[in-house]
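> predicted model and sequence follow; I will ask about them next.
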Amino acid sequence: MPHRTTIWTHRVRFLEEWALPHWATFTIWNAGRQGRRLYRSLTAGSRCKVVAFCDVDENKIKKGFYCYEDSQERPKPRVPVLHFRAAQPPFVICVKLDLTGGAFEDNLRSLHLQEGRDFLHFS
C-alpha cells in the first residue's frame, strides 16, 4: 500500500501539472495545517502564484500573514491571511468536507462559485 506522503506528493504534482497552469494566481482556502502544508509542498513557481490564504479563524486573520520560515528566500515569503469573503478566487480548498456541520459548505455556496473554474478541492 502506498505511503501517505507518496500519495500527497502525487496529488500535489497532479495539481501543479493539470490545474495551476491555467491560473495566473490563486488563494489557498485554509490557513491551518493542511493549507500551510500544501503551500510548502508546491514548487517555487507555484508558490509564487499564491496571493493569499483565506480562513474563518479570527486568530489567523488577525495575525495577518503566514511566514514560510523554512524558505531559502530572503526575505522569507509572507503570504497574507484574509477572511474568505475578502479573498479572490480561484481557490484551492484544503478543508475537509462534512467536518463543520455544514458551515464551510454554506460559506462556499454563498460565494456562487463554479467548481473546476473558481475552485478545486484538495482534501
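Looks like it arrived, so ask away. Residues are numbered from 1 along each chain as shown.

> going by C-alpha atoms from here, please, whenever you check contacts or count neighbours.
Fine.

> residues touching Lys71, list them.
Actually, residue 71 is Ser. It isn't Lys. Pro77 (CA atoms under 8 Å, 6 or more residues apart in numbering).

> need the contact list for the residue nearest the centre of the chain.
Centroid-nearest residue in the chain: Ile28, 1.9 Å away (criterion: CA atoms, centre = their mean). Shown in contact with Ile28 (CA under 8 Å, 6+ apart): 35, 39, 50, 52-54, 91-94.

> can you get me a residue count around Asp98?
A count of neighbours around Asp98, defined by other CA atoms under 10 Å, yields 10.

> equivalent analysis for Cys54, please.
Cys54: 27 neighbours (other CA under 10 Å).

> check it against this one:
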Amino acid sequence: MMPQRIRLQWEAAIQHPKSIIGSQIKREPVEATERYTRWINNLTHEQLLTQIFTSHGPTVIMPTWFCSREWFCHVGRFDEGGKGVPEDLLFFYEHLRKDGGVFRVDQCLLLYRYHPQAATHSVLEETIWRYRVSFLEERLLSHWTCFTIWNAGKQGRKLFRSLSQANQKKVVAFCDVDKNKIMKGFYTYEDSKEIPKPKIPILHFRDASSPFIICVKLDLTSGQFEENLNLLELKEGVDYYHFN
C-alpha cells in the first residue's frame, strides 16, 4: 500500500461512515487485467452504485476496502465457507442491502499484484453467476413490470434462462445489432414446459424500449457498443443497468 493510504481513506470514512471506502490501483505486472483495471479506476462516483451487477464484481475491489469496525460488524462480517466462496461479493451485497454506500479515493493507494495462484481463481464462474442473477432479481427485477435484454446472443439468452419464471415473463424483447438475429425475429425458449413455447421478439436496439439489462461487455468493441448506447440518450441507473 502507498504511505498515504490509511490517512486518506480514514479521512474519507469520517465523511462517509456507512460506506466502503476504496481507492484507485496500479497493477503488477502492468499488462495484467487491463480492462478490469481501467474499469476499477475510471468509474464515476454514480457508477460505483449503478454498476454493481456486472461480472467484474464489487465496484471498489476488496484489497482497497476501508471501513469502521462498527460498520463491518453491522453488515455481518465475511462468509467463512472457505475455498470457492466469493466472500467479498457476498459481503458487498449484504453491505448494499443494509443501505451502505460506496466511495472511492481518487488516488492510487495500492499496488495490486496478479499471480495465477490467487484465491480468486478458485471461485467458479457459475457460482458467481448464480449470486449475481439472484441479486439482480432481488434489487431490480422484482420492482420492474417489464424490461428488454440487450444482447440476443449467448449471454443474453443465458440470463433469460437463469431468471425465475415470473421475471422471464417480464422480458418484452431482446435487442441487438446483429442483422441475422434480428431477421430471425424471435428467440424461442425451447426448455420451457409451457405450450406453446414462449417466443421473445428480437429487435434492433433503436426499436427497443427501456429499461434495459445490458449483457454486452464494455470496452471490447473499439467504442462501437458505447456509441450505440449513447445514441439513445438514456440515463444509467434509470433506463439501463449493465450486467456483463
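Received the coordinates, thanks. A quick note: this is a predicted structure, and the numbers were derived from the prediction, not measured.

> TM-score of the superposition?
Once the chains are laid over each other, their TM-score by TM-score structural alignment, normalised by the length of structure 1 reads 0.98; 123 aligned residues with a CA RMSD of 0.7 Å.

> returning to that earlier point: who wins for neighbours among the contacts of Ile28 of structure 1?
Going by other CA under 10 Å, Phe53 tops the contacts of Ile28 of structure 1 with 31 neighbours.

> quick one: that one and Thr27 touch, right?
Yes: contact criterion CA atoms under 8 Å: Phe53 of structure 1 and Thr27 qualify, at 5.5 Å.

> biggest helix in structure 2, by residue count?
Using DSSP state H to define each element, structure 2 has its longest helix at helix 125-139.

> so the helix or strand just after that one corresponds to what in structure 1?
Sequence order places strand 147-150 as the next helix or strand after helix 125-139 of structure 2, per DSSP states H and E. The aligned range for strand 147-150 of structure 2 in structure 1 is 26-29, by TM-score structural alignment.

> over to stretch 173-182 of structure 2?
Taking TM-score structural alignment, stretch 173-182 of structure 2 hits residues 52-61 over in structure 1.

> how about Arg117 of structure 1, what does it touch?
Arg117 of structure 1 neighbours (CA under 8 Å, 6+ apart): Pro90.

> let's see 10 Å
19, 22-23, 89-91 (CA atoms under 10 Å, 6 or more residues apart in numbering).

> where does the counterpart of it in structure 2 land in three-state SS?
For Arg117 of structure 1, the aligned position in structure 2 is Val238, judged by TM-score structural alignment. Following DSSP: H, G, I helix; E, B strand; the rest coil, Val238 of structure 2 is assigned to coil.

> circling back to that earlier point, next, the buried residues of the match of strand 147-150 of structure 2.
26-29 (16 or more other CA atoms under 10 Å).

> try stretch 200-210 of structure 2
200-205, 208-210.

> corresponding residues in structure 1 for that stretch?
Mapped onto structure 1 using TM-score structural alignment, stretch 200-210 of structure 2 covers residues 79-89.

> quick revisit: tell me which of the buried residues of stretch 26-29 of structure 1 is nearest to Thr5 of structure 1?
The closest of those to Thr5 of structure 1 turns out to be Ile28 (CA to CA; 19.8 Å).

> can you map out the strands along structure 1?
Taking DSSP state E as the test, the strands found in structure 1 are 26-29, 50-55, 65-67, 78-83, 91-93, 119-121.

> nearest to Ile7 of structure 1, out of those?
Closest of the strands of structure 1 to Ile7 of structure 1 is strand 119-121, at 15.5 Å (criterion: CA to CA).

> the closest one: which residues count as buried?
For strand 119-121 of structure 1, a neighbour-count test (16+ other CA under 10 Å) marks 119-120 as buried.

> what packs against it?
In this structure, strand 119-121 of structure 1 makes packing contacts with strand 26-29, strand 91-93, judged by 3 or more CA pairs under 10 Å, 6 or more residues apart in numbering; DSSP states H and E.

> and Ser142 of structure 2, how far is that from Phe160 of structure 2?
14 Å (CA to CA, to the nearest Å).

> check Leu234 of structure 2 too.
The value you get for Leu234 of structure 2 to Phe160 of structure 2, if CA to CA is used, is 23 Å.

> got it, and Phe205 of structure 2?
Counting by CA to CA, the gap from Phe205 of structure 2 to Phe160 of structure 2 is 17 Å.

> mean distance between the match of strand 147-150 of structure 2 and structure 2 after superposition?
Superposed on structure 2, stretch 26-29 of structure 1 shows a mean distance of 0.1 Å to its aligned residues (mean CA distance after the TM-score superposition for structure 1).
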